[in-house]
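Chemist: just need the structure, nothing else, for what follows:
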Amino acid sequence: MTGTEPASGAAHLRWRPAPLAGLRAVAPVLVLLVALLVALAVVDPGFFDPERLLAFLRRSAPLVILAAGQYLVIVSGGFDLSVGAVVTAGVVVAAELFNLAPGLPWLVVVAVLLLGGLLVGVVNGIVSTVFAVPSFIATLGMMLVLQGAVFFWTQGAPRGYLPEDYRMLGRSAVPGAEWLPWAVVVLAVVGVAAVLFMRSDTGRTLVATGDNDVAAGLAGVRVARLRILAFALSGVAAAVAAILVGGFTGVSAQAGSGYEFQAITAVVLGGVALGGGRGSVVAAMAGAFSLQALFTLLTLLGVSGALESAVQGVIVITAVAVGGISWSRRATRTHQPVRESV
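Modeler: Sure, this is the predicted structure:
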């Protein structure tokens, strides 16, 4: 299996990047991000004011967190199209809970959303692994189920409200450090956790599983359990994003609309291979920042927001095509037959 060591057991099946491979994976998207930030500074000279920059990070936080979760699923060989619906359901459920029980502690609601996201992810993982339903179809079905449930429950007009103590994570600052939004702190915690997870044996085995699940299974890896874990973490990431989105925008039946495709676009923009087995979680998160920077730049230039979907489509097609060509060339060089000398 490409990128793994010969092994007789799962303990030895770990994806180990070649020297400087991590840097090579992240460098292109970092160059793009820097270029977009420079362009933003040119169009809007005040963009790098600390307050404005932190506001940009706060707006980017939900998408970056979703991209980190989506990365786990994609690098293991799947897709998760349900994350946007999880965000919407999380915002609506929180509002309905506070409507039914106005004195409910906000931490209880946060715990309910996190458990709900975990449950959705586990169901996605079980359906796509145990029942062998392609993850694209399984999570598309979950997306439709959640969207239908939200609409049926609210009739298109969510009731309730989100109290200030709950919304602080999405729009308020850390007490005693009024310059630092809570959303940036949450983003930093999730980012560090994602990097540490991918550096662990489980994270490396997850990448190896996406590279070749048959070889992983033969080496003793419980492939189904590992992929269920990836979907579960993606569901939790979507729930965290829902908490931030609810705090930032308030109650809306369309709060998470489009986030699933933005997350996939961000991961692809970060150079992660669709189909699994190759990519960096740092690059995926940088891709989310780049996408948010691009949308901000288009807004400042007066380009219609209706073109965002078209831009995402172009990014996905281009990134996948370039990645496929690059991977084919490397594979050709790697497997080129050795000619015997006469």
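
Chemist: drop to CA atoms for contacts and neighbour counts, all remaining ones
Modeler: Fine.

Chemist: residue 321: neighbour count?
Modeler: 12 (other Cα atoms under 10 Å).

Chemist: I meant to write residue 304 there.
Modeler: With neighbours defined by other Cα under 10 Å, the count for residue 304 comes to 9.

Chemist: leaving out sequence neighbours, find the closest residue to it.
Modeler: residue 298 (7.6 Å; Cα to Cα, 6 or more residues apart in numbering).

Chemist: find the centremost residue of the chain, please.
Modeler: With distances taken as Cα atoms, centre = their mean, residue 67 lies nearest the centre of the chain, 1.7 Å away.

Chemist: please give the structure of this sequence too, so both can be compared:
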Amino acid sequence: MTITEKPAPVVPPEDNAGRRAWTALRAVPPIWVVLLVVIVVLTWRNPVFIEPDSFVNFLRRSAPLAILAAGQVYVIISGEFDLSVGALVTAVVVVAARLSDGEAANTWWLILLLLAGGVLVGLVNGLVTTRLRVPSFIATLGMLLVLNGAVFLWSGGAPRGSLADNFRQLGRRGIEGLPGLNILPYALLILVVVGVGLWLLLRHSRFGYQVYAAGGNQRAAALSGVDVRRVRTAAFVISALCAVVAGILLGGATGVTAEAGVGYEFQAIAAVVLGGAVLGGGRGSVGTAIAGALTLQALFSLLNQFGLAQSLRQVVQGVIIIGAAAYAARRMRRSG
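Modeler: The predicted structure is shown next:
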């Protein structure tokens, strides 16, 4: 008696295509879906939002926060926090106005000086955290207070001086005469350059792998030869440099004010967490952090569209941080 095996059922091609499409869709980070939904709602409320010039202007306004988030994600992936970036943004604007005093000839050496100051702030944050073993939350909170106090002493409570036109054009102007656009903002171009550079550094370099290792398991990273203290200090320097760039763009866009960076430290953390980074380290990416910043900015625009009070931003940020952190923790438990 011969036993014949039943032939395996043939899966229709459309089923395979649907399964591949579903698998590809599941691989997309949730933040991009959230961003798309918010943009759709914004467009429904205000169809002008999706027009090229209007949307590019939205990206220009979002660039400082997106750059801050791209730097902050390095610190968070490495297992630390940086609460000093908002105060550093304010310091950049106030110091630039005082030293520039409206003179275009001062702009380029001033930008180099501001970047050097950012490196110094990042080094202090990193060394205090890693060498003196002060928790980064306390160390950077202390730096926030130091910078705010220094700005107050420097300005006497009222910033003096002005920013030169060629300094301000980085945050306000752009390339004109492009087909379909009135202007392509310099701020957007700077965001692309910074974002791509930091993404390549994090995902395609030995240093990037070390950042993930330092945040994922400090002891295992050290045993495998990673200098955790050096890596975390470098992450703080990157975050501070991004804060300087964000401050330059904000100064150009909004002018001189002693409150230029107020609240930006929490917005940057909210954007990074919203992008899927895990508080405690080991997970996150530059791309999703930038998407988180864009989503946060779009949510604020949506609140304005609905005529809700400006004070609700803090409520939204708090809910986002708690909700996103809870979601990330739940996902880690399920995957573990």
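
Chemist: after superposition, what is the TM-score?
Modeler: Remark: TM-score between the superposed chains equals 0.89 [TM-score structural alignment, normalised by the length of the second structure]; 311 aligned residues with a Cα RMSD of 1.7 Å.

Chemist: okay, now residue 192 of the second structure: neighbour count?
Modeler: Neighbour count for residue 192 of the second structure, taken as other Cα under 10 Å: 15.

Chemist: before we move on, what about residue 27 of the second structure?
Modeler: By other Cα under 10 Å, 9 other residues sit near residue 27 of the second structure.

Chemist: quick one on the thing from earlier: show me what the residue nearest to the centre of the first structure aligns to in the second structure.
Modeler: Counting by TM-score structural alignment, residue 67 of the first structure corresponds to residue 69 in the second structure.

Chemist: got the contact list for the nearest residue to residue 157 of the first structure once chain neighbours are set aside?
Modeler: Counting by Cα to Cα, 6+ apart, residue 253 is the residue found nearest to residue 157 of the first structure once chain neighbours are left out, at 6.8 Å. Contacts for residue 253 of the first structure (Cα atoms under 8 Å, 6 or more residues apart in numbering) come out as 88, 92, 150-151, 156-158.

Chemist: filter those down to the buried ones.
Modeler: By neighbour count, with 16 or more other Cα atoms under 10 Å, those hold 88, 92, 150-151, 158 as buried.

Chemist: same list, those, but as JSON lines with secondary structure please.
Modeler: Shown next, in JSON lines, are these (DSSP: H, G, I helix; E, B strand; the rest coil):
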{"residue": "88", "secondary structure": "helix"}
{"residue": "92", "secondary structure": "helix"}
{"residue": "150", "secondary structure": "helix"}
{"residue": "151", "secondary structure": "helix"}
{"residue": "158", "secondary structure": "coil"}
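
Chemist: so which of those residues is the closest to residue 212 of the first structure?
Modeler: Checking those against residue 212 of the first structure with Cα to Cα, the nearest one is residue 88 at 34.1 Å.

Chemist: whichever residue in the second structure pairs up with that closest one and residue 265 of the second structure, how far apart?
Modeler: Using TM-score structural alignment, the equivalent of residue 88 of the first structure in the second structure is residue 90. Per Cα to Cα, to the nearest Å, residue 90 of the second structure is found 11 Å from residue 265 of the second structure.

Chemist: what comes up buried for whichever helix or strand residue 148 of the second structure is part of?
Modeler: For residue 148 of the second structure, the host element (DSSP states H and E) is helix 136-155. Applying a neighbour-count criterion of 16+ other Cα under 10 Å, one finds 136, 138-141, 143-144, 147-148, 151-152, 154-155 buried in helix 136-155 of the second structure.

Chemist: mean deviation of it from the first structure?
Modeler: Following the fit onto the first structure, the mean deviation recorded for helix 136-155 of the second structure is 0.5 Å by mean Cα distance after the TM-score superposition for the first structure.

Chemist: all helices of the first structure, in order?
Modeler: With DSSP state H, the ranges of helices along the first structure come out as 21-43, 50-75, 83-100, 106-129, 135-154, 164-171, 182-199, 201-211, 213-218, 223-249, 259-269, 281-300, 308-334.

Chemist: circling back: from the contact counts, what lies against the helix holding residue 148 of the second structure?
Modeler: Using 3 or more Cα pairs under 8 Å, 6 or more residues apart in numbering; DSSP states H and E as the contact test, the elements touching helix 136-155 of the second structure are helix 85-100, helix 107-130.

Chemist: list the contacts for the match of residue 88 of the first structure?
Modeler: Going by Cα under 8 Å, 6+ apart, residue 90 of the second structure touches 148, 151, 247, 257-262.

Chemist: please report the distance of residue 237 of the first structure from residue 86 of the first structure.
Modeler: From residue 237 of the first structure across to residue 86 of the first structure, the span is 10 Å (Cα to Cα).

Chemist: perfect, that will be all.
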